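Engineer: Output the structure for:
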Amino acid sequence: MRVIFAGTPTVAVPSLDALVAAGFDVVAVLTREDAPLGRKRVMTPSPVAARAAELDIEIIRANRIDGPVIEQIAALRADVAAIVAYGGLVPSAALDVPVHGWINLHFSLLPAWRGAAPVQHAVIAGDELTGASTFLLEAGLDTGPVYGTMTEAVRPSDTSGELLDRLSHSGAVLLVQTLAGVAAGRAEAVPQHGAVSLAPKLTIDDARVDWSQLALAVRRRINGVTPEPGAWTQLGDQRVKIGPVSLLTTSAAESSNPSDEGVNLAPGEVALDGAAVLVGTGSTAVVLGNVQPAGKKNMRSQDWARGALQQGELVFS
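Structural biologist: Purely as a prediction, here's the structure:
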């Protein structure tokens, strides 16, 4: 089976590797153009492009699938296009070019969390179960009929990055199974059913922490936007990036010996209590992990707090 693989970030690489390992003839990779990275803004290929080069697979670099790109795709005479986090829309003119269309691996249990950031929204919403779906791409946003699904438990401590990493590997297995079923003529896509929810791309504003919310909501928000776009809060006139937080459970209390005063901090108030850095919320305090002040490196919250608290009271806003 001749396959075009469309993908860009690191989470798409396991699917590319799985298709090659399963014996599919991956005739080309479609990925986004090289982009400037780092402080020196060095033009860098996408993770999928880098892996395709290692595998000696033809690479089509395009941020838009326009007429010339569609012609390149058509010339490859692919049986199917597999798409995982490509990062661009597939226009209607391209949908019918491969014989079996475009099969998308999406990291949610459709029709839940249609859109660009399904894993982030699942963590923020406090979902206990998520997964991945393979579906036939059509003109609507993640609306096509579904070939298969797999499930994955969301751990209380999961960041969206950790959860997405697990899904990228288990989802790769699902994609291989789906394409094998299509090749054998036994795969059947069925219409989506159930409640629809949307997962638009998160902005920097979405990543700002509202300390007046309950502790559980604060943790979900911070974990959901970690690592991207990255949780942050304001300290005076400075923007401070912060790492995952944990709830002040009985076990955490025993290990850090937090005081009653520390547990009852005002929203955003910071206190160093034993080995724990606590931050007040709309309910109980949370235990802060890492901190990255503006212009400085990421550091353990304890190291940051010992120095910062010497300057006086700390309150995030």
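Engineer: Please count neighbours and contacts with C-alpha atoms only from this point.
Structural biologist: OK.
Engineer: Does anything pack onto the longest helix along the chain? Which helices or strands?
Structural biologist: Identified as the longest helix of the chain according to DSSP state H is helix 160-184. The helices and strands touching helix 160-184, judged by 3 or more CA pairs under 8 Å, 6 or more residues apart in numbering; DSSP states H and E, are helix 13-21, helix 118-125, strand 129-136, strand 146-153.
Engineer: contacting residues around that helix?
Structural biologist: 1, 11-12, 14-16, 18-19, 22, 100, 105, 107, 119-120, 123, 131-134, 147-150, 152, 154, 187-188, 223-228 (CA atoms under 8 Å, 6 or more residues apart in numbering).
Engineer: Dump the helices and strands packed on helix 160-184 to JSON lines, plus distance to Ser301 and mean neighbour count.
Structural biologist: Listed next are the helices and strands packed on helix 160-184 as JSON lines, based on distance: least, CA to CA, whole Å; neighbours: other CA atoms under 10 Å:
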{"stretch": "helix 13-21", "distance to Ser301": "33", "mean neighbour count": "20"}
{"stretch": "helix 118-125", "distance to Ser301": "23", "mean neighbour count": "24"}
{"stretch": "strand 129-136", "distance to Ser301": "30", "mean neighbour count": "24"}
{"stretch": "strand 146-153", "distance to Ser301": "29", "mean neighbour count": "19"}
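Engineer: this one as well, want them side by side:
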Amino acid sequence: MRVVFAGTPEVALPSLLAVAASPHELVGVVTRPDAPTGRGRRLTASPVAEAAGTLGVPLLKPEHPRDPEFQDELRALEPDACAVVAYGALLPQSALDIPRHGWINLHFSLLPAWRGAAPVQRSIWAGDDVTGATTFRIVKELDAGPTYGVMTETIRPRDTAGDLLARLAEGGAGLLVATLDGIADGTLEARPQVGDDVSLAPKISVDDARVDWSQAAAAIDRQVRACTPAPGAWTTYAGERLKLGPLSPADGQLPPGEIVTGKNAVVVGTGTVALRLGDVQAVGKRPMPAADWARGLRWSGGEVLE
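Structural biologist: Sure thing, here's the model as predicted:
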């Protein structure tokens, strides 16, 4: 089949490369426009755009996929299907109708669970034991289209969202190519999503990522891992924001938010048992072990994370 690939962040790269290496003909790549990054807010091409530059295929960067000029360019590529991984823009029906087999999305959950922008983060935060990836045909309703195939992945006890997403991206690339294979040879048909366990996975905001130390230790641990690496869980100390890396269990109990420092550890109280801080990042500083951060402060006892 003639395939156009649509994606933007690094997590889409395994699928882009898998499609390019498959028997299907990669005839174009669609990605989001260059975006400002870093302190200098310099315009930077997306990871998918950079990778596409090495593949020798047309690269389209529409401001929005509803733009008539983009749709004309896409139509000229004559795609049989558009493969999508984390593209990052809503597709109007006029664009969905261009490829004869539609737009085939690789979504990182077991649909209908966790429809939305942050399925991996929400799955970890909720304490799920298993997640996976699903290929489905995109329809107007959010992540509600008929499905082609699934893969499952165990959520490990210390997984961050970054860890889990990396595994799903690699495994999902094979699932996406297998789905295209089945569509091409007529052995695979999309089936409506079944079950009443629809759950939503909206994007996690910076405000959502603030830790409430009165919560149970297990809930805080899941929150921090779900928000790692983005948007980054955080708290405040002495009125300044402190970004938190993954935590680990500690012995005993402390009042919520109260800090106890030792030679090689910093322990903080929660609504249940205490937790040991991992890496932390103060404003304007690089990430560092919590014990190193603590050694640079003056302690009088009774300090708290707010």
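Engineer: Superposed on structure 2, what's the mean shift for the longest helix of structure 1?
Structural biologist: Compared with structure 2 after fitting, helix 160-184 of structure 1 has a mean deviation of 0.4 Å; criterion: mean CA distance after the TM-score superposition for structure 1.
Engineer: Average offset of the helix or strand just after that helix relative to structure 2?
Structural biologist: Per DSSP states H and E, the first helix or strand lying C-terminal to helix 160-184 of structure 1 is helix 215-224. Following the fit onto structure 2, the mean deviation recorded for helix 215-224 of structure 1 is 0.4 Å by mean CA distance after the TM-score superposition for structure 1.
Engineer: Which residues does helix 215-224 of structure 1 contact?
Structural biologist: Contacts of helix 215-224 of structure 1 (CA under 8 Å, 6+ apart): 119-126, 157-160, 207, 209-211, 230-231, 243-247, 281-286.
Engineer: From those residues, list the buried ones, please.
Structural biologist: 119-124, 126, 157-160, 207, 209-211, 230-231, 243-247, 281-286 (16 or more other CA atoms under 10 Å).
Engineer: In the longest helix of structure 1, which residues are buried?
Structural biologist: 160-165, 167-180, 182-183.
Engineer: again, but for stretch 75-94 of structure 1
Structural biologist: Applying 16+ other CA under 10 Å to stretch 75-94 of structure 1 flags 78-88, 90, 94 as buried.
Engineer: how about those residues, which pair is most distant?
Structural biologist: Largest separation among those by CA to CA: Asp79 and Gly87, giving 21.9 Å.
Engineer: Give me the distance between stretch 94-111 of structure 2 and the centre of its chain.
Structural biologist: 18 Å (CA atoms, centre = their mean, to the nearest Å).
Engineer: What residues in structure 1 pair up with that stretch?
Structural biologist: Under TM-score structural alignment, the match for stretch 94-111 of structure 2 in structure 1 covers residues 93-110.
Engineer: just stretch 277-285 of structure 2 next, same as before
Structural biologist: If you align by TM-score structural alignment, stretch 277-285 of structure 2 falls on residues 288-296 of structure 1.
Engineer: How about stretch 171-185 of structure 2?
Structural biologist: Using TM-score structural alignment, stretch 171-185 of structure 2 pairs with 170-184 in structure 1.
Engineer: Okay, now the match of stretch 277-285 of structure 2: how far is its last residue from its first?
Structural biologist: End-to-end distance of stretch 288-296 of structure 1 (CA to CA, to the nearest Å): 18 Å.
Engineer: and for that stretch, what are the contacting residues?
Structural biologist: With CA under 8 Å, 6+ apart as the criterion, stretch 288-296 of structure 1 contacts 238-246, 276-279, 298-301, 304.
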